[in-house]
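Asker: Build the 3D model from these lines:
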Amino acid sequence: MINSDVFNYVNILNKAADATWTRGKLLANNLANVSTPGYKRQDIEFQTYLADALKQGHGTLDQKVAGVNLQSIEPTIYKDNTSLSYRLDGNNVDVDTESANMGENVINNNAILESITHEFSRIRLALSNN
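Answerer: Predicted coordinates for the structure are as follows:
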């Protein structure tokens, strides 16, 4: 993490990028275990933590981002629907759902990486104007 208010967006986007990377690995692992008896799909919780952290701030988005405690938006990996199984062997991975989740995750990851690039471009522009 970069310790400066100038990099608050970058630090939050970095956390989001890490979360999407981890989610991509989890989703790929779910698909790899689609035929493993008893396997329960895993996913990650991050967006709720980020939304809650931003809600606690007041004022403009800049002020909300400046006040975010980065430790409060640590992603959590969990097993999804451990009591639910789509098949008799106890596995609860649905290929169509996992594929849709992977597509969504790729879009989110690309948007986050584009936002990080944009933030660094803004910082570079501000530094070059001095």
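Asker: Could you use CA atoms for every contact and neighbour count after this?
Answerer: Noted.
Asker: centroid residue for the protein?
Answerer: Central residue of the chain (C-alpha atoms, centre = their mean): residue 19, 3.4 Å from the mean position.
Asker: Before we compare anything, build this one as well:
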Amino acid sequence: MNLFSNSISTLERAIGQSVTKQKVISNNIANVDTPNYKAQEVRFQNTLNGEIDRLHAFKTNEKHIEFSGTTRGYQIKTSNQTAYQQNGNSVDIDKEMTEMAKNQIQYNALIDRLSSKFNSLKTVIKGGN
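Answerer: As a prediction, this is how the structure comes out:
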């Protein structure tokens, strides 16, 4: 039995992904001066594709964008291509701080949305009072 709606479980997964991204970004920032440390990033494209697959959506007009996706989950990728410092470190602190700020805004929005869902449930349980 599913006690909560699919939107609540989707929000829960999105919050978990945001937490994962925050951990990876924090790890990169913590290692900004570590010699030969290679920055990591979280890629959620597979999760996005999986959620699109679950929509069972279809185009109603040929000008609409295709709904497609194949797999679920996320990947943590290590960047081996560049070194921003002479010690071989690939952490770009400006990029990491920007990503952290964007992630924090997304996390706050998700928490706010989840909170409003639970407030709605609370209102229903109380009988609208």
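Asker: TM-score for these two?
Answerer: Once superposed, the chains reach a TM-score of 0.76 (TM-score structural alignment, normalised by the length of the second structure), with 115 aligned residues with a C-alpha RMSD of 2.3 Å.
Asker: rewinding a little: now do the same for the residue nearest to the centre of the first structure: its match in the second structure.
Answerer: Superposed on the second structure with TM-score structural alignment, residue 19 of the first structure falls opposite residue 17.
Asker: show me where the second structure has strands.
Answerer: Assigned by DSSP state E, the second structure shows strands spanning 40-43, 75-78.
Asker: Report the buried residues of stretch 3-20 of the second structure.
Answerer: Neighbour counts over stretch 3-20 of the second structure (16 or more other C-alpha atoms under 10 Å) mark 8, 11, 14, 15, 17, 18 as buried.
Asker: which residues sit against that stretch?
Answerer: 42, 103, 106, 107, 110, 111, 113, 114, 117 (C-alpha atoms under 8 Å, 6 or more residues apart in numbering).
Asker: Over to stretch 87-94 of the second structure?
Answerer: So stretch 87-94 of the second structure is contacted by 28-29, 31-39, 79-80, 82-84 (C-alpha under 8 Å, 6+ apart).
Asker: In ChimeraX, how would I select the buried members of those?
Answerer: A single ChimeraX command selects the buried members of these (16+ other C-alpha under 10 Å):
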select :28,29,31,32,36,37,38,39,83
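Asker: returning to that earlier point: what subset of the contacts of stretch 3-20 of the second structure is buried?
Answerer: 42, 103, 107, 110, 111, 114, 117.
Asker: Show me which helix runs longest in the first structure.
Answerer: Scanning the first structure for the helix with the most residues, using DSSP state H, yields helix 95-128.
Asker: Can you mark which positions in that one are buried?
Answerer: Under 16+ other C-alpha under 10 Å, the buried positions of helix 95-128 of the first structure are 98, 101, 102, 105, 106, 109, 112, 116, 119.
Asker: Mean deviation, it versus the second structure?
Answerer: Once fitted to the second structure, helix 95-128 of the first structure is off its aligned match by 1.2 Å on average (mean C-alpha distance after the TM-score superposition for the first structure).
Asker: starting at the chain centroid, how far to that helix?
Answerer: 10 Å (C-alpha atoms, centre = their mean, to the nearest Å).
Asker: Stretch 78-87 of the second structure too?
Answerer: 24 Å.
Asker: Tell me how far the alignment partner in the first structure of residue 105 of the second structure lies from residue 76 of the first structure.
Answerer: When the first structure is aligned by TM-score structural alignment, residue 105 of the second structure is paired with residue 107. According to C-alpha to C-alpha, to the nearest Å, residue 107 of the first structure and residue 76 of the first structure sit 21 Å apart.
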